[in-house]
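dropping the sequence and predicted coords here.
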Amino acid sequence: MTPPPPATDPATDPQGAHAPGARQTGTLAVVTVSYASESVLPGFLGSIEQATAAHPLVVVADNKPGAVGPSPAASLAEQHGATYVPLPANPGYGGGMNAAVAALPASVEWVLISNPDIVLHPGALDLLVATGASAADIGSVGPQVLTDGVTYPSARSVPSLRNGIGHALFARVWPENPWTKRYHAGSPEAGAADVGWLSGSCLLVRRTAFEQLGGFDESYFMYFEDVDLGYRLGKAGWRNRYEPAAVVEHSGGHSTVNESAVMIAAHHKSAYRFLSQKYRGPLLFPLRLALRAGLAVRTRLETRGKRA
């Protein structure tokens, strides 16, 4: 990925360091990626203060800075004392997050990776950090994610071919099917638990673990970069810990109501890519073929009547 241009950082700029609301640099940082996200960024940035007693460094990477005039995301970042990192091209969610983390000083040990349409509940970030710091082998911690007041299944097992095919075929028409139940591993009722992967919509990572793996795999432009990260963390000996007592609100980005046919197809393409890489070799070709067929059927079912 092309290195990002120099960031605008009020924490290090001689004038910005004394600007109202400028955040201090420490061991905690919050990073987000904006793609024309001006409508939701104020809610996210404004919720950070209530989520932690610390003063984290905040970075906004902009995947769509615009060619003419100042970016709205830049103005919002400045208002909230955040570092602004405009990217020359759109590298996708994972690439944008990698660029944001790369802009952090070496002192940062914990990084909250979050969508800009998240609102952090009071104390949520402090609880995530405390959970991560409770054991040296915890590489990531995920909160309970609410969408429209309903808990989104943000803590899951790593997809297998059996569960992947079953979930792909039946999740929408038979929500209580056994494959989807096994895939949705974590729940608030079950309490804190180790899981296969955690939703990248809001995820605390131990920086050493994240950088050990090279961050997100940027070949996933859209979807499944978080599945892949959790899987690789687990393979490297790190734990992915679900902490439902920490709560965040997602403004609906996980809902498929407004998804286009292109986005649905991209999701299923990434799902196939992940599983086909996990299950390689000629002997597993028939299973990969069945998976491709199952995802193709689900794509057709879900894209009926959707806009392109």
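Thanks, I have the structure now. The shown structure was predicted, so the numbers you read here are calculated from the model rather than taken from an experiment.

all contacts plus neighbour counts: C-alpha atoms, from now on.
OK.

what about Val171, neighbour count?
Actually, residue 171 is Ala rather than Val. Counted with other C-alpha atoms under 10 Å, the burial measure for Ala171 works out to 17 neighbours.

for it, which non-adjacent residue is spatially closest?
Once its chain neighbours are removed from consideration, Ala171 has its nearest residue in Thr180; the separation is 6.2 Å (C-alpha to C-alpha, 6 or more residues apart in numbering).

ok, that neighbour touching Arg162?
No - under the criterion of C-alpha atoms under 8 Å, Thr180 is not in contact with Arg162, lying 10.3 Å apart.

just want to know which of the two has more residues nearby.
Under the criterion of other C-alpha under 10 Å, the comparison of Thr180 against Arg162 puts Thr180 first, with 24 against 13.

hang on, the more buried one in a strand?
No - according to DSSP: H, G, I helix; E, B strand; the rest coil, Thr180 belongs to no strand; its state is helix.

so how far is Val158 from it?
12 Å (C-alpha to C-alpha, to the nearest Å).

which residues touch the residue nearest to Ala171?
When contacts are counted by C-alpha atoms under 8 Å, 6 or more residues apart in numbering, Thr180 is found next to 163, 166-167, 170-171.

okay, now the one to match up with it:
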Amino acid sequence: MNKIAVVILNWNGVKLLEQFLPSVVQFSPEAIIYVADNASTDSSIAYVKEHFPTVRIVVNDGNYGYAQGYNDALQYIDADIYALVNSDIEVTENWLQPILDTFVKEPKTAIIQPKILDFKSKAYFEYAGAAGGFIDKYGYPFCRGRIFDTIEKDNNQYDDNCELFWASGACFFIRSTVYKELKGFDEGFFAHQEEIDLCWRAINLGHTIKYNSQAVVYHVGGATLQQGNPRKTFLNFRNSLLMLTKNLPKEGFYGILFARLVLDGIAGVQFLTQGKFKHTWAIVKAHFSFYSLFYKYYKTRINFQTQEYYIVKSIVFLYYVKRIRVFKDIFNNNQINNP
């Protein structure tokens, strides 16, 4: 098999391909590059064929979002390592070699994330991944370098290569054997939080997830759904609940799930007070969609979920009550599992 395949999922993104595909081709001599196209109706495929004839194209028969889009395309790609890269990512010189070195030296490492900085403000981390992800007891995700809407400047404070709970889907490296073992992403998610779910399932099976600061990419973010889009709110809230249903340990399962539903309700009220009525309605729809899917997802649970999946009990409490806004301050204030 080929050592590494860089796979860019695309849907009607010819402008993004024009802007970012050149850097991927220039700085990825170790890889075979693929564009996995979700049935685009623009000139994406024609552009790639004309300007980058060495880039291979896999065409899906519909726009199935991130999860099924990758699942369908990767069936036709042989590689030891899949590098799943958003179409709005600018890569840098030598971005692949540190990742490959880690996979070679650490056979237990199954998934790796690079340092993800903001393309629009390159001195800062980017929202979707930053320096690697964690979740709290109630399933709220946060990153080293980004807690909720507080984004840190990159001052090399996260230049270690540490273990993570989840790696960002914006630039996501995974061993193909592990991807197949996990049966890929959960296609019911469509988009958003499917990478966290996959990482949690990988950890439940004993695999390790790492961050590698020596590999650096720049991400535009929000190129598919902007942060303020109610559809994004719906998917994030619904998918997080489905992920908890699948992966929470048996002990305290219903209590944690109920607490999360209450916290979501508080978030909905907060949206109301801000005049964001569509987002409140999106949370309501997310909950009803979750109720309709609960039994289906409950049946997918396994019997050996990890008990130690979170490093803080409530990131909401730390952020909004204790006013801790920087990841390192969680440790500096001795807040690990003790909010």
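Structure received. Computed from a predicted structure; not experimentally measured.

what is the burial count for Pro91 of structure 1?
Around Pro91 of structure 1 sit 20 other residues, with neighbours defined as other C-alpha under 10 Å.

just checking, Gln113 of structure 2 is part of a strand?
Yes - under the criterion used here (three-state DSSP), Gln113 of structure 2 sits inside a strand.

surely it touches Gly132?
Yes - look at Gln113 of structure 2 against Gly132 with C-alpha under 8 Å: they come within range, at 6.7 Å.

tell me, what's touching those two both at once?
Taking C-alpha under 8 Å, 6+ apart as the contact criterion, the common neighbours of Gln113 of structure 2 and Gly132 are 167-168, 211.

which ones among the residues you listed map onto strands?
Among the shared contacts of Gln113 and Gly132 of structure 2, the ones falling in strands (DSSP state E) are Tyr211.

got a markdown table for the shared contacts of Gln113 and Gly132 of structure 2, with neighbour count and distance to Glu194 of structure 2 too?
Formatted as a markdown table, the entries for those read as follows, by neighbours: other C-alpha atoms under 10 Å; distance: C-alpha to C-alpha, whole Å:
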| residue | neighbour count | distance to Glu194 of structure 2 |
| --- | --- | --- |
| Ala167 | 30 | 11 |
| Ser168 | 27 | 10 |
| Tyr211 | 26 | 18 |
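
among the shared contacts of Gln113 and Gly132 of structure 2, which one sits closest to Val178 of structure 2?
Using C-alpha to C-alpha, the shortest approach to Val178 of structure 2 within the shared contacts of Gln113 and Gly132 of structure 2 belongs to Ala167, at 14.4 Å.

look up how far Leu182 of structure 2 lies from that closest one.
Relative to Leu182 of structure 2, Ala167 of structure 2 is positioned 15 Å away (C-alpha to C-alpha).

let me see the contact set for Arg260 of structure 2.
Shown in contact with Arg260 of structure 2 (C-alpha under 8 Å, 6+ apart): 138-139.

any idea which helix or strand comes after the helix or strand harbouring it?
Taking DSSP states H and E as the definition, one finds Arg260 of structure 2 inside helix 253-273. Heading C-terminal from helix 253-273 of structure 2, the first helix or strand you meet, by DSSP H and E, is helix 277-298.

would you mark the buried spots in that following helix?
278-287, 290, 297 (16 or more other C-alpha atoms under 10 Å).

distance to Thr102 of structure 2 for those - can I get that in TSV?
Formatted as TSV, the entries for the buried residues of helix 277-298 of structure 2 read as follows, by distance: C-alpha to C-alpha, whole Å:
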residue	distance to Thr102 of structure 2
Lys278	44
His279	41
Thr280	43
Trp281	44
Ala282	41
Ile283	40
Val284	43
Lys285	42
Ala286	38
His287	40
Phe290	38
Tyr297	34
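
find the nearest non-adjacent residue to the most centrally placed residue in structure 1, please.
To find the centre residue of structure 1, average its C-alpha atoms and take the closest one (C-alpha atoms, centre = their mean): that gives Gly200, at 1.9 Å. Nearest in space to Gly200 of structure 1, with sequence neighbours left out and distances taken as C-alpha to C-alpha, 6+ apart, is Asp226 at 5.1 Å.

that neighbour falls within a strand, correct?
No - counting by three-state DSSP, one finds Asp226 of structure 1 to be helix, located in no strand.

tell me the counterpart of it in structure 2.
Asp226 of structure 1 is assigned Glu195 in structure 2 as its aligned equivalent, the criterion being TM-score structural alignment.

so what's that match up against?
Neighbour list for Glu195 of structure 2: 166-169, 185 [criterion: C-alpha under 8 Å, 6+ apart].

and Asn229 of structure 2? What does it align with in structure 1?
Alignment of Asn229 of structure 2 against structure 1 is given by TM-score structural alignment, with Ser260 as its counterpart.

is it correct that its match is in contact with Arg304?
No - look at Ser260 of structure 1 against Arg304 with C-alpha under 8 Å: they stay out of range, at 10.2 Å.

of the two, which one has the most company?
Just comparing Ser260 of structure 1 and Arg304: by other C-alpha under 10 Å the higher neighbour count belongs to Ser260, 16 against 9.

can you verify my assumption that Tyr158 of structure 2 contacts Ser213?
Yes - because the distance of 7.3 Å satisfies C-alpha under 8 Å, Tyr158 of structure 2 is recorded as touching Ser213.

how many residues are close by Met1 of structure 2?
Met1 of structure 2: 8 surrounding residues under other C-alpha under 10 Å.

ok, the one 10 residues further on next?
Trp11 of structure 2 sits with 22 neighbouring residues when counted by other C-alpha under 10 Å.

same check, this time on Gly96 of structure 1
Look at Gly96 of structure 1: counted by other C-alpha under 10 Å, it has 30 neighbours.

aligned counterpart of it in structure 2, please.
Residue-level alignment of Gly96 of structure 1 against structure 2, with TM-score structural alignment as criterion, gives Gly69.

helix or strand for that match, which one?
Per DSSP H and E: helix 65-74 holds Gly69 of structure 2.

Leu146 of structure 1 too?
Counting by DSSP H and E, the secondary-structure element that holds Leu146 of structure 1 is strand 138-147.

so for whichever helix or strand comes after that strand, what gets flagged as buried?
Moving toward the C-terminus from strand 138-147 of structure 1, the first helix or strand encountered (DSSP H and E) is strand 150-152. If you call a residue buried by 16+ other C-alpha under 10 Å, then strand 150-152 of structure 1 has these buried ones: 151-152.

so which elements touch strand 150-152 of structure 1?
In this structure, strand 150-152 of structure 1 makes packing contacts with strand 138-147, judged by 3 or more C-alpha pairs under 8 Å, 6 or more residues apart in numbering; DSSP states H and E.
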